[in-house]
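**Student:** sequence first, then the predicted structure:
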Amino acid sequence: MYPGSALGEFLRSRRARLRPEDVGLSPGVRHRRVAGLRREELAPLAGVSVGYYTRLEQGQSPNVSDEVLDSIARVLRLDDDELDHLHRLARVVRARERVRPERLRPGIKAMVDSFTEAPAMAVGRRGDILAWNRLAHALLAPHWDFDGEEKPNFIRVDFLETDFARGLYVDWEQKARDDIAYLEGSLSRFPGDEELTALVEELLALSPEFRALWTEHPVANCATIERGYRHPEAGVMTLTTELLRTPDDEGQGVVVFQAEPGSPSSERLRRLAGLVAATAR
């Protein structure tokens, strides 16, 4: 069950994308029983024994050093985000404390409300929208009740309301990968969050698209993303999202959507703001 096997799953996914010749080895036999690099091929290149590396993938090496992790990352050709993720996952093996319930801080709600010309929302570590302004509601989920007590989880919307989500995002596949990367990051930071683990299990059970992408374990920091949106009234817009993490590291953040000044997208975002204002009146 994830996240107990998270470290092993991640390492296996990264071994699978490499070929022996990628790391200077002979491809050997034509038909290999496993995809990608074998454990016995990776371990010597990283300077560890096959037995030690095997135990690491099985979560049985809680005291693995940063130097060993860096060496393995070098062989696997991990980028900076993936390297950070690997280090967090390794620490999960020895730190599984329960986390506090997630509650929206009043200051975060006030920050979201302060944005009047840009869509903004507060998101939790599980992808729950904790607060949003009317522009974010109109852009992302106008079929939900803005004033309702229950607000959507944007990852559930993307994978379980796929007709809507595929219509909204110009590149739904990339949005879906970014969603999984968001979950991956949260799981590595909050391994004791049972509701987070339950969300992953729910999506694995209900969404074939989620199951297919989950095996790849995409990793990204999701801090700044440019994305295309289709709005039925305002039109197609390219917006950049900035995820501002809260300093207490509870996994919450504020997401602000912006268009390049003077661009057609900026004009369409103003059009959407006008529609929202007219509806509110």
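**Tutor:** That came through, no problem. Numbering: from 1, shown residues only.
**Student:** okay, CA-based contacts and neighbour counts for the rest of this
**Tutor:** Noted.
**Student:** so where's the longest strand in this structure?
**Tutor:** strand 235-245 (DSSP state E).
**Student:** outside of it, which residues touch it?
**Tutor:** 222-231, 251-260, 264-266, 268-269 (CA atoms under 8 Å, 6 or more residues apart in numbering).
**Student:** which ones among those lie within helices?
**Tutor:** Per DSSP state H, helices hold the following members of the contacts of strand 235-245: 264-266, 268-269.
**Student:** next, format the residues you listed as CSV and append distance to Arg91.
**Tutor:** Below are these laid out as CSV (distance: CA to CA, whole Å):
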residue, distance to Arg91
Pro264, 46
Ser265, 43
Ser266, 43
Arg268, 45
Leu269, 43
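**Student:** just the residues you listed now: which is nearest Ala198?
**Tutor:** Leu269 (35.9 Å; CA to CA).
**Student:** give the buried residues for stretch 187-206.
**Tutor:** Within stretch 187-206, the residues scored as buried using 16 or more other CA atoms under 10 Å are 187-193, 196-197, 199-200, 203-204.
**Student:** and for stretch 123-140?
**Tutor:** For stretch 123-140, by 16+ other CA under 10 Å, it's 123-140.
**Student:** before we move on, what about stretch 211-219?
**Tutor:** 214, 216-219.
**Student:** got it, and stretch 171-188?
**Tutor:** 172, 175-188.
**Student:** farthest pair within those?
**Tutor:** Every pair of the buried residues of stretch 171-188 checked by CA to CA; the farthest is Trp172 and Ser188, at 24.5 Å.
**Student:** number of nearby residues for Leu168?
**Tutor:** When neighbours are counted by other CA atoms under 10 Å, Leu168 registers 20.
**Student:** against Asp193, how distant is it?
**Tutor:** To Asp193, Leu168 is 30 Å away according to CA to CA, to the nearest Å.
**Student:** with Asp66 instead?
**Tutor:** 25 Å.
**Student:** residue ranges of the strands in this protein, please?
**Tutor:** So, for the chain - with DSSP E - the strands run 120-123, 129-132, 224-231, 235-245, 253-258.
**Student:** redo these as a markdown table? Include distance to Asn153.
**Tutor:** Below are the strands of the chain laid out as a markdown table (distance: least, CA to CA, whole Å):
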| stretch | distance to Asn153 |
| --- | --- |
| strand 120-123 | 9 |
| strand 129-132 | 6 |
| strand 224-231 | 18 |
| strand 235-245 | 16 |
| strand 253-258 | 14 |
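**Student:** how about those strands, which one is nearest Lys109?
**Tutor:** strand 129-132 (6.2 Å).
**Student:** next, the contact list for the residue most central in space within the chain, please.
**Tutor:** Nearest to the mean C-alpha position of the chain, by CA atoms, centre = their mean, lies Tyr182 at 1.6 Å. By CA under 8 Å, 6+ apart, Tyr182 lies in contact with 127, 219-222.
**Student:** okay, one more to line up with it:
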Amino acid sequence: MNRTALRALLKERRELIAPEAHGLSRPTGRGRRALGLSQQQVDELTCRAVDTYNRLETGRYPNPPADYLRQVGRLFGLNEQEWVSLCRYAGIGDPPGPLNPSSGLEVPGAWQEAVDGIGHMAYLTDASWNVLAHNRHFAEMYPAGRPPANTIRWMLLDESAREDTLIDWHDVWAPLILPQLRAAIAARQEDETLRAIEREVRADAFLGRLWEEGGFHIHPDGDERPLRHALLGPGHVTICAAQPLTAPGARLIIMIFRPGLQKSHVRAPMLRAAPRGASS
């Protein structure tokens, strides 16, 4: 727990909220006037016992429940980065999921320009795997030059992906993609797009059996997989994955393509900062 940072974050955001916006009034008696909501008003709005919020803001509430922190975060209008900070400062670590169901479904518009400037195949999806931005290199991977609307649905259920583009789909791609879908649903249980894909997966003869078997591989970062490029032919892609900080669950995927099905190249070593004092 970081009491100083926790108090600063909560006090600043609490004082920005007008009690009148929630049908409450400001105290009229003597004494110092609260700039925004009082601590007791926060207890009232979150339906908690008196002094609950004071304990949180002053750091006297060890390991507060995530559902209570979510109540406070939504009441205070925190963004996703502030939500992460609130959970960390309160001592529970990273949040169990996004603050709001709509989080992860949009990113700043500058990301399109950023993706366009990448020299490898690159695309950006929201938390439901809907494509928000892509560059021309990524579009060229597809026979028609048009990427799918939803990449995980395409990877799992599109016939051209299974039979042509994603080489060794049954053994290499499908077993690694399904756990990603499962993990996303665990974090976003009310996401109807993901739930619809899950229903399609369960109804598929092969994927349905694989889904029931489970699987734990949920992160493609650094993976290398065989792929048939519409213009460049068969080869391998190394997948680099990252996440925009303002959109939890969204992902930037960069695919480094190397022609040929033989893994003749040497995998790049891990990047680490040089020890202090080491000569350049």
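**Tutor:** Yes, it's here. Model, not experiment: these values are computed from the prediction.
**Student:** any idea what the TM-score is?
**Tutor:** Overlay of the two chains. TM-score (TM-score structural alignment, normalised by the length of structure 2): 0.51; 171 aligned residues with a CA RMSD of 3.5 Å.
**Student:** returning to what we had before: residue range for the longest strand of structure 1 in structure 2?
**Tutor:** Taking TM-score structural alignment as the measure, structure 2 aligns residues 233-243 with strand 235-245 of structure 1.
**Student:** tell me the gap between the matching stretch and the middle of its chain.
**Tutor:** 19 Å (CA atoms, centre = their mean, to the nearest Å).
**Student:** how about the ones in helices among the contacts of strand 235-245 of structure 1 in a markdown table, adding neighbour count?
**Tutor:** Putting those into a markdown table (neighbours: other CA atoms under 10 Å) gives the following:
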| residue | neighbour count |
| --- | --- |
| Pro264 | 15 |
| Ser265 | 21 |
| Ser266 | 17 |
| Arg268 | 19 |
| Leu269 | 27 |
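**Student:** gap between the counterpart of Ala149 of structure 2 in structure 1 and Ala131 of structure 1?
**Tutor:** Aligning on TM-score structural alignment places Ala149 of structure 2 opposite Pro152 in structure 1. Distance of Pro152 of structure 1 to Ala131 of structure 1, computed by CA to CA: 10 Å.
**Student:** same check on Glu260 of structure 1?
**Tutor:** From Glu260 of structure 1 to Ala131 of structure 1 the distance is 25 Å (CA to CA).
**Student:** how about Glu226 of structure 1?
**Tutor:** Glu226 of structure 1 is 22 Å from Ala131 of structure 1, by CA to CA.
**Student:** for stretch 111-127 of structure 1, buried residues please.
**Tutor:** For stretch 111-127 of structure 1, using 16+ other CA under 10 Å, the buried residues are 112-113, 115, 118-127.
**Student:** test my guess that Gly97 of structure 2 contacts Glu190.
**Tutor:** No: Gly97 of structure 2 is beyond contact range of Glu190, at 11.5 Å (criterion: CA atoms under 8 Å).
**Student:** now go through the buried residues of stretch 211-219 of structure 1 and say which are in helices.
**Tutor:** Trp214.
**Student:** from the buried residues of stretch 211-219 of structure 1, which is closest to Leu56 of structure 1?
**Tutor:** Using CA to CA, the shortest approach to Leu56 of structure 1 within the buried residues of stretch 211-219 of structure 1 belongs to His217, at 17.8 Å.
**Student:** which residue in structure 2 aligns with the closest one?
**Tutor:** Per TM-score structural alignment, His217 of structure 1 is aligned with Gly214.
**Student:** chain neighbours aside, what residue packs nearest to its match?
**Tutor:** Pro179 (7.2 Å; CA to CA, 6 or more residues apart in numbering).
**Student:** OK, contacts around the one you found?
**Tutor:** Contacts of Pro179 of structure 2 by CA under 8 Å, 6+ apart are 214-218.
**Student:** what residue of structure 1 takes the place of it?
**Tutor:** So, by TM-score structural alignment, Pro179 of structure 2 is matched to Ala181.
**Student:** any idea how far its match lies from Val276 of structure 1?
**Tutor:** In terms of CA to CA, Ala181 of structure 1 sits 31 Å off from Val276 of structure 1.
**Student:** ok, now Ser207 of structure 1?
**Tutor:** Counting by CA to CA, the gap from Ser207 of structure 1 to Val276 of structure 1 is 32 Å.
**Student:** with Ser186 of structure 1 instead?
**Tutor:** 33 Å.
**Student:** check Pro247 of structure 1 too.
**Tutor:** 32 Å.
**Student:** rewinding a little: out of the ones in helices among the contacts of strand 235-245 of structure 1, flag the one nearest to Asp145 of structure 1.
**Tutor:** For those, the nearest to Asp145 of structure 1 is Leu269 (20.9 Å; CA to CA).
**Student:** now do the contacts for that closest one.
**Tutor:** 118, 234, 237, 259.
**Student:** just flag the most distant two among these.
**Tutor:** Ala118 and Ala234 (14.0 Å).
**Student:** please enumerate the helices of structure 2.
**Tutor:** 3-14, 39-45, 52-57, 66-75, 80-89, 110-116, 136-139, 151-157, 159-160, 174-187, 192-203, 205-213.
**Student:** packing partners of the second one?
**Tutor:** Identification of packing neighbours for helix 39-45 of structure 2 by 3 or more CA pairs under 8 Å, 6 or more residues apart in numbering; DSSP states H and E yields helix 52-57.
**Student:** okay, the helix it packs on sits on what stretch of structure 1?
**Tutor:** Using TM-score structural alignment, helix 52-57 of structure 2 pairs with nothing in structure 1.
**Student:** in that helix, what's buried?
**Tutor:** So, applying 16+ other CA under 10 Å, buried residues of helix 52-57 of structure 2: 52-54, 56-57.
**Student:** same thing with stretch 160-167 of structure 1?
**Tutor:** 160, 165-166.
**Student:** tell me which of the contacts of Pro179 of structure 2 is nearest to Glu44 of structure 2?
**Tutor:** Using CA to CA, these come closest to Glu44 of structure 2 at Ile218, 40.6 Å.
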